[in-house]
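Enquirer: Okay, here's the prediction I keep looking at, along with the sequence it came from:
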Amino acid sequence: MKDFELTDEEMQMYLHKIEIDITESCNLACVSCVRGCNIFKSDVMISLDKIRKFVDESIELNYQWERIGIMGGEPTVHPQLPEIINILYEYHVFNPSCQFWTRSNCIIPYEFPDWIEYQKNPDHSHHHAFYVSPQDVGFPMNKRACHVLYDCGLMYSHHGYLPCCNSNVHIRAFNLIDGVQSLKNVNYESMMKLCHIYCRHCGMYMMDNFESGYLLSYPVDYISETWQNALIKYNSINCRKTRV
């Protein structure tokens, strides 16, 4: 796999945008969900301690986030969403220029404060294939960069700091290592090292942007062999856990 190369402008955008996955659970099961909520199901919720650590480190390091997304899964299913918002408000006070936003399917009504941009997203008909490993379909891993990096930025979850917003499902599906555990160790080099681990089976690698790319040539429900094998193993492990 070729090393990702970002321009200075792209790197600035990449390292100052982040999506916080507060839950891996969702009350929908959209086909080819890029968060894995449809087939790699999980009820894991981020803890308040993790949110507290994110805010405290960001303030202590004077980290100037430009955008912070409150995401999932479906963020409104987290039972401690009000407490999460209260903690994040401390960073909003510290850095008022940072844009907070969230996206919800609107099944659970919730009144977000006006400092959080609320993107209502009840229509999920725009989904395309995701579970397509480039190596399964002969797609060369030689791109300069994946657009998801500089379009969406980093991810923060119960796994730590991760290189992109699709990282969680790859960790679940392929039992990969956790991310970077402290913001002080988050940099271009540490994230690119994780990209070499997480990106090799990501269908989004085959997209030019969110609207065009080789991935669109596959049916929305297509699952390539590597992902099929991962799903069989994931279901087997979770079935055994259920029986314990």
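Expert: Noted; the coordinates are in hand. Residues are numbered from 1 along each chain as shown.

Enquirer: CA only for contacts and neighbour counts going forward, please
Expert: Will do.

Enquirer: how close does the most centrally placed residue in the chain get to residue 199?
Expert: The structure's the chain has its C-alpha centroid closest to residue 165; by CA atoms, centre = their mean the separation is 2.3 Å. Computed as CA to CA, to the nearest Å, the residue 165 to residue 199 distance reads 11 Å.

Enquirer: next one: residue 243
Expert: Distance, residue 243 to residue 199, by CA to CA: 33 Å.

Enquirer: quick one, which of the two is more surrounded?
Expert: Using other CA atoms under 10 Å as the criterion, residue 243 and residue 199 rank with residue 199 on top: 22 against 6.

Enquirer: Using the three-state scheme, assign the nearest residue to the more buried one once chain neighbours are set aside.
Expert: In this structure, residue 199 finds its nearest non-sequential neighbour in residue 205, 7.1 Å apart by CA to CA, 6 or more residues apart in numbering. With DSSP: H, G, I helix; E, B strand; the rest coil as the basis, residue 205 sits in helix.

Enquirer: what's the answer for the one 10 residues further on, then?
Expert: In terms of secondary structure, residue 215 is helix; the call rests on three-state DSSP.

Enquirer: Identify the residues contacting it.
Expert: Neighbour list for residue 215: 128, 129, 130, 132, 203, 204, 206, 207 [criterion: CA atoms under 8 Å, 6 or more residues apart in numbering].

Enquirer: Mind doing that once more with 7 Å?
Expert: The contact partners of residue 215, taken as CA atoms under 7 Å, 6 or more residues apart in numbering, are 129, 203, 206, 207.

Enquirer: so how far is residue 131 from it?
Expert: To residue 131, residue 215 is 10 Å away according to CA to CA.

Enquirer: Next, show the common contact partners of those two.
Expert: Shared contacts of residue 215 and residue 131 (CA under 7 Å, 6+ apart): residue 203.

Enquirer: so residue 223 makes contact with residue 133?
Expert: No - in this structure residue 223 lies outside contact range of residue 133 using CA atoms under 7 Å: 8.5 Å.

Enquirer: higher neighbour count, the two?
Expert: Shown here are residue 223 and residue 133; by other CA under 10 Å, residue 133 has more neighbours (23 against 19).

Enquirer: OK, contacts around the more buried one?
Expert: Contacts for residue 133 (CA under 7 Å, 6+ apart) come out as 201, 202, 203, 224, 226.

Enquirer: let's see it at 8 Å
Expert: Residues near residue 133 by CA under 8 Å, 6+ apart: 200, 201, 202, 203, 224, 225, 226, 227.

Enquirer: cool, residue 218 as well?
Expert: Residues near residue 218 by CA under 8 Å, 6+ apart: residue 129.

Enquirer: before we go on, here's another structure to hold up against the first:
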Amino acid sequence: MHETLYRLSNLVRVSGPVTKLLGPEYQTSLDLIEIDITFKCNLKCYNCDRSCTQAPSDSTMSVEQIRKFIDESIANNKHWSRIRILGGEPTLHPDLEEILRILLDYKEKYSPSTWLELTTNNFGPEVNRKLLKVPRKIYVNNTSKTGRFQKKFEAFNLAPCDNMMYAFTDFTNACWITNDCGMGLNRYGYYQCGAAGSIDRVFGFNIGLKKLPMDQFEFTKQKNNLCNLCGHFARRRFVPRNLCKPVNGEPKSNKWILAYDNYLKQSALNLY
């Protein structure tokens, strides 16, 4: 019996019917969210899964969009376990102080148990100056980057759909990121994870959800269209930093090469 279940669980990666029987291997954590407030970056690491290097942009979320997110959260009685602010490099957002004030107001007046976190590369004097102004009630996740190469970064731009090995894969199974990091939000809407939002930004599918998702099934279309382009899907499971094998260069498969070539020609996505 146990051997049969083990074989079935292995088939979940490639079989639609088995997925319906056992459920997706990874689901989006609906109480966690990563908000990419900007795609600006002063470091531009190789293999960036927000494409800040490959498709640079000065686009940012507006203060009004952050207020909309908070209004939606309160209207839906949403008490987030964790709200993580990142980018790009979030300290480069011109309205960072106002954004953090709005989030702190939500925490203090409505959801005291919510963990507020800002993730930064801590690279350069401008970033350091901005970090000094971050309120103490917001945890600063300092990744302490010193250069463009990051050992733990994966080959984000190797699309599984460009590899025949994944020809029959059910991409709604997603990967550990949507489970451990939760959904993503950027200026184009909500996604099953932050990396998925950056894929839509480059490819221009324009499938960001404009209302706060409350159910797993709302992400199904995104997972079918975005996970098949994501290099994270190849590994699927979390690997500790000390066990990560460094990526040689910045490899890209055909669909990514074409998408980056056409990035500046695509129509603007609808805003959140």
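Expert: Looks like it came in fine. None of the values given here were measured: they were computed from a predicted structure.

Enquirer: before we move on, back to that, let's see if you can find the most crowded of the contacts of residue 133 of the first structure.
Expert: That'd be residue 203 among the contacts of residue 133 of the first structure, by other CA under 10 Å, with 23 neighbours.

Enquirer: Residue in the second structure paired with it?
Expert: For residue 203 of the first structure, the aligned position in the second structure is occupied by residue 231, per TM-score structural alignment.

Enquirer: Looks like its match contacts residue 160 (just checking).
Expert: Yes - using CA atoms under 8 Å, residue 231 of the second structure is in contact with residue 160, at 6.7 Å.

Enquirer: Identify the single longest helix in the first structure, thanks.
Expert: Longest helix in the first structure, counting residues (DSSP state H): helix 225-243.

Enquirer: OK, contacts around residue 56 of the second structure?
Expert: Contacts of residue 56 of the second structure (CA under 8 Å, 6+ apart): 39, 40.

Enquirer: With residue 141 of the second structure as the reference, measure out to it.
Expert: 23 Å.

Enquirer: for residue 76 of the second structure, same thing?
Expert: Going from residue 76 of the second structure to residue 141 of the second structure by CA to CA gives 28 Å.

Enquirer: If you count surrounding residues, which of these two has more?
Expert: Taking other CA under 10 Å, residue 76 of the second structure and residue 141 do not tie; residue 141 has more neighbours (15 against 12).

Enquirer: So residue 42 of the second structure, which state does it fall into?
Expert: coil.

Enquirer: Identify the residues contacting the aligned partner of it in the first structure.
Expert: Aligned by TM-score structural alignment, residue 42 of the second structure pairs with residue 27 of the first structure. Listed by CA under 8 Å, 6+ apart, the contact set of residue 27 of the first structure reads 74, 77, 107.

Enquirer: Which residue comes closest to residue 196 of the second structure once chain neighbours are left out?
Expert: Counting by CA to CA, 6+ apart, the residue nearest residue 196 of the second structure is residue 226, at 5.9 Å.

Enquirer: need the contact list for the one you found.
Expert: For residue 226 of the second structure, the contact set (CA under 8 Å, 6+ apart) comprises 196, 199, 200.

Enquirer: so how many other residues sit close to residue 238 of the second structure?
Expert: Residue 238 of the second structure has 12 nearby residues by other CA under 10 Å.

Enquirer: So it lies in a strand, does it not?
Expert: No - in this structure, residue 238 of the second structure is coil, not part of a strand, as judged by three-state DSSP.

Enquirer: how much space between it and residue 33 of the second structure?
Expert: Separation of residue 238 of the second structure from residue 33 of the second structure (CA to CA) stands at 18 Å.

Enquirer: Could you look up the SS state of residue 69 of the second structure?
Expert: helix.

Enquirer: The first structure: which residue goes with that one?
Expert: Match for residue 69 of the second structure (TM-score structural alignment): residue 54.

Enquirer: and if you look at residue 136 of the second structure?
Expert: Mapped onto the first structure by TM-score structural alignment, residue 136 of the second structure lines up with residue 114.

Enquirer: Tell me how far its match lies from residue 20 of the first structure.
Expert: According to CA to CA, residue 114 of the first structure stands 19 Å off from residue 20 of the first structure.

Enquirer: So which of the two has more stuff around it?
Expert: Of the pair residue 114 of the first structure and residue 20, residue 20 is the one with more neighbours under other CA under 10 Å, namely 23 against 9.

Enquirer: Now do the same for residue 87 of the second structure: its match in the first structure.
Expert: Aligning on TM-score structural alignment places residue 87 of the second structure opposite residue 72 in the first structure.

Enquirer: on contacts alone, who are the packing partners of the longest helix of the first structure?
Expert: Judged by 3 or more CA pairs under 8 Å, 6 or more residues apart in numbering; DSSP states H and E, helix 225-243 of the first structure is in contact with helix 167-174.

Enquirer: buried ones in stretch 199-210 of the second structure?
Expert: The neighbour-count check on stretch 199-210 of the second structure (16 or more other CA atoms under 10 Å) flags 199, 200, 201, 202, 203, 204, 206, 207, 208, 209 as buried.

Enquirer: equivalent range in the second structure for stretch 163-171 of the first structure?
Expert: Aligning stretch 163-171 of the first structure against the second structure (TM-score structural alignment) gives residues 192-200.

Enquirer: which residues touch that stretch?
Expert: Residues outside stretch 192-200 of the second structure that contact it (CA under 8 Å, 6+ apart) are 28, 33-36, 49-51, 177-178, 181-186, 188-191, 206-208, 219, 222-223, 226-227, 229-230.

Enquirer: Residue 117 of the first structure and residue 85 of the first structure, how far apart?
Expert: Distance from residue 117 of the first structure to residue 85 of the first structure, by CA to CA: 13 Å.

Enquirer: Ok, residue 44 of the first structure next?
Expert: Noted for residue 44 of the first structure: a distance of 18 Å to residue 85 of the first structure, by CA to CA.

Enquirer: And these two? Which one has more around it.
Expert: residue 85 (16 against 13).

Enquirer: I'd like the secondary structure assignment at the more buried one, please.
Expert: Going by three-state DSSP: residue 85 of the first structure is helix.

Enquirer: ok, now which ones touch the aligned partner of it in the second structure?
Expert: Under the alignment (TM-score structural alignment), residue 85 of the first structure pairs with residue 100 in the second structure. Residue 100 of the second structure makes contact with residue 134, according to CA under 8 Å, 6+ apart.

Enquirer: hmm, try it at 10 Å
Expert: By CA atoms under 10 Å, 6 or more residues apart in numbering, the residues touching residue 100 of the second structure are 63, 66, 85, 106, 116, 117, 118, 134, 135, 138.
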